[in-house]
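> sequence below, structure please.
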Amino acid sequence: MDDYPLLNLFWTIMVFFIWILWFFLLFRIITDIFRSHDLGGWGKTAWLVVILLLPFLGVFIYLIVRGGGMSHREMQLVQQQDEQFKAYVRDAAETHPHSKADELAKLSDLRSKGVITDEEFQQAKVRVLS
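Predicted coordinates:
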């Protein structure tokens, strides 16, 4: 450890984290290219070629030209996924019947409030249990 000063260790760690951040940014941009609905096949191909052949310059150009829309496209995707999830939950809640115990508890509550008679309660109970 004597031949590797603390400052060199600091710079090595910093370069390593910048390298990781660079790959994160690169993958984020490539993901944005493929998710863009406003780009056609040729546009996506052109951006990928620019980014792969001129990595630093290509990424910076992409951020300047299309960077403002990246957050907008991400928000649209999140909202779409949220709407799909809510629709799934609503559909699942509607299609799954209540348990027999829940139905019997509701019937018992209706009978105790006087909404249905004992005879109606017995008929409904037979239907629920069958």
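> all contacts plus neighbour counts: C-alpha atoms, from now on.
OK.
> Asp38 in helix, strand or coil?
With DSSP: H, G, I helix; E, B strand; the rest coil as the basis, Asp38 sits in coil.
> next one: the one 10 residues further on
Assigned state for Leu48: helix (three-state reduction, three-state DSSP).
> what strand or helix carries the residue lying closest to it once chain neighbours are set aside?
Excluding the flanking residues, the one nearest Leu48 by C-alpha to C-alpha, 6 or more residues apart in numbering is Ile30, at 7.3 Å. Per DSSP states H and E: Ile30 is located in helix 6-35.
> distance check, Val59 against Val50.
Using C-alpha to C-alpha, to the nearest Å, Val59 is found at 8 Å from Val50.
> more neighbours: those two, which one.
Neighbours of Val59 and Val50, each counted by other C-alpha atoms under 10 Å, are more numerous for Val59; the result is 22 against 17.
> next up, the contacts around Lys44.
33-34 (C-alpha atoms under 8 Å, 6 or more residues apart in numbering).
> kindly provide the distance from it to Ser36.
Distance, Lys44 to Ser36, using C-alpha to C-alpha: 8 Å.
> could you also give me the structure for this next sequence, so I can compare it with the first?
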Amino acid sequence: MLLAADYPFLDVVWTMLIIFAWVIWFWLLITVFSDLFRRKDTSGFAKVLWIIFVIVLPFLGVFVYLIANHDGMTDRNVKQAQHERAQFDQYVQSVATSGGAAAEIEKAKGLLDSGAITQAEFDALKQKALATS
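Purely as a prediction, here's the structure:
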């Protein structure tokens, strides 16, 4: 119990708040820099000026950037998310199939069981489905 007396509870809470503030601060810096480098509507000279402003006056620079560019940041994030979603949907559609040979054979088996096709036709459909896979 000697250890607990050396580090009171309020000191623990204060330490946790300081760590949390540092994590949030670095998150803000990364967000601002990533948005700044991702922008296509800003010249390289303007990007350098923003970087110098954020490095020389960190708190003021980050807060001014967030106030001045909050709408643009949101639009760029939404556009990027939509682009990634479209790429994912396109990928899923490109790799998704109608079920492959197993689905074709299952459909043919259903037709055979219902009497719509003969055993010879079923065998031909089965061979065709297996040949295409």
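> now the TM-score, please.
The TM-score (TM-score structural alignment, normalised by the length of the first structure) is 0.80; 128 aligned residues with a C-alpha RMSD of 2.4 Å.
> what is the burial count for the aligned residue in the second structure for the residue nearest to Leu48 of the first structure?
Taking TM-score structural alignment, Ile30 of the first structure has Phe33 as its aligned residue in the second structure. If you count neighbours by other C-alpha under 10 Å, Phe33 of the second structure ends up with 16.
> same check, this time on Ala4 of the second structure
Residues near Ala4 of the second structure, counting by other C-alpha under 10 Å, number 8.
> the one 10 residues further on now?
Using other C-alpha under 10 Å, the number of residues around Trp14 of the second structure comes to 11.
> any idea how far the aligned partner of it in the first structure is from Pro5 of the first structure?
With TM-score structural alignment as the matching criterion, the partner of Trp14 of the second structure in the first structure is Trp11. Going from Trp11 of the first structure to Pro5 of the first structure by C-alpha to C-alpha gives 10 Å.
> give the buried residues for the lengthiest helix in the second structure.
Longest helix of the second structure, by residue count under DSSP state H: helix 58-95. Within helix 58-95 of the second structure, the residues that qualify as buried are 61-62, 65-66, 73, counting by 16 or more other C-alpha atoms under 10 Å.
> in those residues, find the pair that's most separated.
Pairwise distances across the buried residues of helix 58-95 of the second structure (C-alpha to C-alpha) peak at 15.5 Å, for the pair Gly61 and Met73.
> other residues contacting whichever helix or strand comes after the longest helix of the second structure?
Note on helix 58-95 of the second structure: by DSSP H and E, the next helix or strand toward the C-terminus is helix 100-114. Here helix 100-114 of the second structure makes contact (C-alpha under 8 Å, 6+ apart) with 117-119, 122, 125-126, 129-130, 132-133.
> now with 7 Å, please.
Residues from elsewhere that reach helix 100-114 of the second structure, judged by C-alpha atoms under 7 Å, 6 or more residues apart in numbering: 117-119, 122, 125-126, 129-130, 133.
> try stretch 61-78 of the second structure
Here stretch 61-78 of the second structure makes contact (C-alpha under 7 Å, 6+ apart) with 29, 32, 35, 53-54.
> ok, those vs Ala81 of the second structure, which is closest?
Of all these, Asp35 has the smallest distance to Ala81 of the second structure: 13.8 Å, by C-alpha to C-alpha.
> tell me the spacing between that closest one and Phe20 of the second structure.
Using C-alpha to C-alpha, we find Asp35 of the second structure at a distance of 22 Å from Phe20 of the second structure.
> neighbour count: the two, which is higher?
Using other C-alpha under 10 Å as the criterion, Asp35 of the second structure and Phe20 rank with Asp35 on top: 17 against 11.
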